[in-house]
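Asker: here is my input; please provide its structure:
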Amino acid sequence: MLSLSLPIEKLRLVGPSMASRLKRLGIFDVYDLIYYFPFRYDDFSHLKKINELQVGDIATVRGKIELLDNRRSPRKKMILTECFLSDETGSIKAIWFGQPYILKVLKNGDEVYFSGKVTGNLLELFFQNPTYEKVTGDTTHTARLVPIYPLTEGITQKQIRFLIKQALAGVSQIKEWLPEPFKKDYHLTELQDALYAIHFPKDASDLGQSQNRLKFDELLKLHLQNYLLKKDLDNSVASPIKFDEGKTKAIVANLGFALTGAQRKAAWQVLLDMAKAKPMNRLLEGDVGSGKTAVAAIALANAALNNVQSAFLAPTEILASQHFLSLKEILKPLDLNVAILTAKKSGVFNTGDEAPSAITKAKLLKSMTLGEIQVVVGTHALIQEKVAFGNLGLVVIDEQHRFGVEQRKAMREKSSPARPERSRGAGNPKTTPHLLSMTATPIPRTLALTLYGDLDLSVLDELPPNRKKPITQLVAPTGREKAYEFILGKVKEGRQIFVVCPLIEESDKLGVKAATEEYQKLSEEIFPQLAIGLLHGRMNIKQKEKVMNDFTSGKIDILAATPVVEVGVNVPNASVILIESAERFGLAQLHQLRGRVNRAHHQSYCFIFTENNSARLKLLVDCFDGFKLAEEDLRARGSGNLTGNEQSGFFWQLRIASLSDVKLIEETKKASQELVENYPETLKQLDLTNNIHPE
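Answerer: I've put the predicted structure just below:
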């Protein structure tokens, strides 16, 4: 029996390089493998006789291999592997490209399954690169609903299926946590059965039951987390942060623009919350470009004026750097020390100085502990155990869905002072800092209130008055040249351009390849006279920062990128974004990408390149309301994901449920209340902070 905590290095056929690749996918042990779910399935369950096959069929056939051999292709200088598969009704040819090792796996006379798409014509049918598997009993890769997983470079679908099948030997150790009467009331299958069937379902019905159970579990746990967090906060005390009207007006005047009505309302809600002895727990939800940072700055300023420290948590180093630069400018009217702390950098800036000062991490950490730094901007580095604050009274989390419950909890527990004898407000060890979470993901209000039962909600639903709506156009393949001419004209005017390539759901390698190929095409064929840059998620932080600094400073005219630019990247001089293969994106994600070039007073443009001129995409041409587009996504995309985190990412900590499961979200909200009222022992035994191995 496999231990759930067994490291992946201990599994068969997992060496150091394979282990490294699996860890890139977030897989460290057997438990992680079991909970690494497919994103779709190939239906190879339809077993056909060879004489029943037709061009275009997705099918599985069973037969014996004949005439298996390798030969070299004269045109492509590639090894072709060919064979015939025969049953009692006939034979069909199979061809594999660049896979000569197949001769070591298959032999003439082997009885096998071939699964794939039938191609050819009336004279000859054949399989091209079919999946194959010897007939030995239970199948894994053929003759069934076959799971397809997100991959990374160096891992194949067959390898990940083989490893998950090994890991499922430990599924019996994952204990059922829901009471039997409760499961019966909600028609839920057993947890162990669901975990096996999500990977290797017997049929469509089996798959549906497993998906329902696992989605139900995830959403139920989310509601229970909200309940426990709210209960915990109801029993917590915060230090009141008083509103300083005069200094706040100075901060607002320094913004360089007038606050919108929505910003004023949200800022006032935040200030009222912070004035209470109960910890604020508010979500600030704002469309792209709606000014969330300005609202956060008002909160940070008032915290500093009350002699308490603030932490501003961002999901990436690029975003943390941008917030650091923005906040040091906004907070200039006050005499504050604003610092940045990430895995790669540390620095401090007094708002009365002209430039940031370099500082060692050790010295910065000491200054934070002594309460000498009023505002610290950082990444996950702020969550580290060695990071402490002398007087933490406010935590701001940007793109909060990128942080787990445990990480948010860890930040709130950093309020204990280094010197207990200090009693300056939030320095009291028993106090909890106020929390302001922010997101640009446009979640419909009713859904946000259901999902976030523990949070109060503020919505920024209007843009600054001088902000022009981006002109959006759908571009068919025939319109490329005209779009390129327009882009060249804008560069000559001094503007900059984003070109975004989609990530390919099945593999991050393919997404990087797409962006790299686009970069080469732009720099060598289309715009050889311009400076072209490349940005993707596989670059290290130094490479990313150099590219972004070059783009921000104007050294790069056109930046080809994966959707890593979607969240937070702010280059006001960029006025045009070109999005390739737009049909691969959700409406909400396209809207967020469009927001990258709607950051200044000049007119911005969004070209949506697509071969599918659908009604869904046409909505973007006239609609600029992220909340309306999000609601349309919920209606139209089925199991689509609104956050679009690398397109295949999950919503918050969810692995399988999504925002589109509206009825299930409501049902599990009701179920969570029933569980709390009728099964309190279940709640006591459940660890909801993260995925604990329940051994």
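Asker: C-alpha from now on. contacts and neighbour counts both.
Answerer: Will do.
Asker: I'd like the distance from stretch 365-378 to the chain centre, please.
Answerer: Offset of stretch 365-378 from its chain centre (C-alpha atoms, centre = their mean, to the nearest Å): 30 Å.
Asker: would you mind measuring the gap between the ends of it?
Answerer: Terminal residues of stretch 365-378 lie 12 Å apart, using C-alpha to C-alpha, to the nearest Å.
Asker: here is a second sequence; please produce its structure as well for comparison:
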Amino acid sequence: MKLTKDVKTKFDKLEISSYTELALLIPHSYEDLRLHEKLCEDTFQLIDATVESVFWAKNTIQITFYVHNFGHTINAVIFRPKQFMMHQLSVGSRDYYYGMITCKTGQCSMSMPKKITTMGSIIPKYKCGLRSDVMWRFIQKELKEENLLKEGIPQEIINAVLSLHFVNPEILQAQELEEHTLNALKFMELHAYMKLLASKRREFEPLVSQVGEYKEWAQQLPFKLTNEQISTIKDIQKDFSLNKASKRMIVGDVGSGKTMVILAAALMMLPHRSILMAPTTILANQLFEEATKFLPNVKIVLVTSKSKKVDLSEYDFIIGTHALLYRELPSAALVMVDEQHRFGTAQRSMLDKLVSDGAKKPHFLQFSATPIPRTLAMIESAHIDVSLITSTPFKKDIDSKVIHKSDFKELIEHIKEELSHNNQVLIVYPLVEQSEVLDYQSIEEARGFWEKNFSDVYVTHGKDKEKEQVLIDFREKGNILISTTVVEVGISLPKLTTVVIVGAERLGLSTLHQLRGRVSRTGLKGYCFLYTNQDASSRLDSFVKTTSGFDIANLDLKYR
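Answerer: Just a heads-up that it's a prediction; the model follows:
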């Protein structure tokens, strides 16, 4: 929308760039310049008054008013008066005055009365880059419905927000804003933020632009892809065909089948090369195994810190850990990052630069199992395209329960029952070593009990240099794994049916959901026990009733 010179000048002073942002500069208070017959204590009020007496002291003017709208006299005081004020206050003159009225011991007085020439309206007061009266005149002239409609704001949102500027008397009585008004302000803030993000979005020419096919491959898979997997693959297919380097984040709940989307993307990019970076050797290994299994005709290589150096330019699909950043990489038309939140921005952009060709960029896909609320995904989609996978290929059957010390005997019986069916159990402790502060056992304190009463007990934690090997050994031949939250993301444990989380109230709901997602990966009946010393926790009670990662993310926001 083209702005006039005057509007642009005032927008610059207010540090805004649109009428939407102008509407968001809401008043901090209001002057109620209507006459009321009843005196209200501790509020600013307008009076219709005749001056009965004036006394000039050293630093004050003491005045007695007869107030016609109240029908009685009140005293008033002006502190540090200016000389001209004395001439305005002649005995016998009748005018309108506005000021704060307070009452003590039955006596009412007005402090700092200000002579008013216009009355009968409610005037908003602003704290901004313009003087309040100048701002109000600017609002009256420029803040019109049609200007906001042109910027894409819906009519009902406009009505709610304009009522804060062109105020109706009911708003003055309310202690808090009504919910629909608050929601309207939130909508406008998001709208303005998304426009700002969209304006900052930079576009680059892609290294490759093509339409890849996936349908024949999908039909040959030993299982059927979910509708959301297919929808996400189609989003990526469309991205690849455009004449700009795409940036897309795929957010999929735990076990939603993001791996198949990764493989479909690499397939659609053929004959051009794809690179995938994963946060751990275990995860890179798993992805390599899956890729080898489901893309049998594609030349695939695994790159970790222990890999032998080979000529990477001979391969179509390179899968690796951050070790990729320290290798000479051939150009790649597609770069993918799994569990993207585990890498810093610098690492992700470093990978991007390694395979870019001057101003041309590869297509870029980020994958994350950490659920984010839909609204957040929508906001960020102004800056990066987002696909959500909210369903899983098969329905998980996991019972979640909050347990206490009194339930321990029952828990032991449950664990013995699961192990008798050749299933595995994970017990997550909050600390590795004993703590004076925390009222829970650490791994070191607890491991003796489990090792004494059960066989094939494996122990690992974040500082354990052998943790990846321990997880692999446990997967093959373990009964119980004792660990910290190091297992939150990564290795697939097909026989794991039970997770016990000690001190569950200390963890975020998204972390609890990730840990719960370790069990029942192959459709087995799963159990998640949240052990706490707290008598009650509404947060944990809400968690056990909620299974969708996206609903968990909204709960997490609610309880923060």
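Asker: tell me, the lengthiest strand in structure 1 lands on which residues of structure 2?
Answerer: Longest strand of structure 1, by residue count under DSSP state E: strand 58-72. Alignment of strand 58-72 of structure 1 against structure 2: no match, by TM-score structural alignment.
Asker: just want the angle from the helix or strand that that strand is followed by to strand 58-72.
Answerer: Using DSSP states H and E, the helix or strand that follows strand 58-72 of structure 1 towards the C-terminus is strand 79-87. Relative orientation of strand 79-87 of structure 1 versus strand 58-72 (axes from the mean of the first three to the mean of the last three C-alpha atoms, to 10 degrees): 140 degrees.
Asker: what's the first helix or strand after strand 79-87 of structure 1?
Answerer: Taking DSSP H and E, what comes next after strand 79-87 of structure 1 is strand 90-97.
Asker: ok, back up a step: next, the angle from the longest strand of structure 1 to strand 90-97.
Answerer: Using the same axes, to 10 degrees: strand 58-72 of structure 1 against strand 90-97 is 60 degrees.
Asker: mind listing what's buried in strand 58-72 of structure 1?
Answerer: If you call a residue buried by 16 or more other C-alpha atoms under 10 Å, then strand 58-72 of structure 1 has these buried ones: 58-66, 68, 70.
Asker: in terms of secondary structure, what does that strand contact?
Answerer: strand 47-48, strand 79-87, helix 102-105, strand 111-120 (3 or more C-alpha pairs under 8 Å, 6 or more residues apart in numbering; DSSP states H and E).
Asker: try 7 Å
Answerer: Helices and strands touching strand 58-72 of structure 1, by 3 or more C-alpha pairs under 7 Å, 6 or more residues apart in numbering; DSSP states H and E, are strand 47-48, strand 79-87, strand 111-120.
Asker: how about the helices in the stretch 101-250 of structure 2?
Answerer: Here the stretch 101-250 of structure 2 has its helices, by DSSP state H, counting those that start in this stretch, at 132-142, 145-150, 155-165, 169-173, 179-200, 215-219, 227-241.
Asker: and the first one, how far from the chain's centre?
Answerer: Taking the mean of its C-alpha atoms, helix 132-142 of structure 2 sits 35 Å from the chain's own mean (C-alpha atoms, centre = their mean).
Asker: now the second one
Answerer: Centroid separation for helix 145-150 of structure 2 versus its chain: 29 Å, with C-alpha atoms, centre = their mean.
Asker: and that helix, which stretch of structure 1?
Answerer: By TM-score structural alignment, helix 145-150 of structure 2 lines up with nothing in structure 1.
Asker: give the other helices and strands that that helix contacts.
Answerer: Using 3+ C-alpha pairs under 7 Å, 6+ apart, helix 145-150 of structure 2 is in contact with helix 19-24.
Asker: again with the longest one
Answerer: In this structure, helix 179-200 of structure 2 makes packing contacts with helix 19-24, helix 155-165, judged by 3+ C-alpha pairs under 7 Å, 6+ apart.
Asker: where does His601 of structure 1 land in three-state SS?
Answerer: Following DSSP: H, G, I helix; E, B strand; the rest coil, His601 of structure 1 is assigned to coil.
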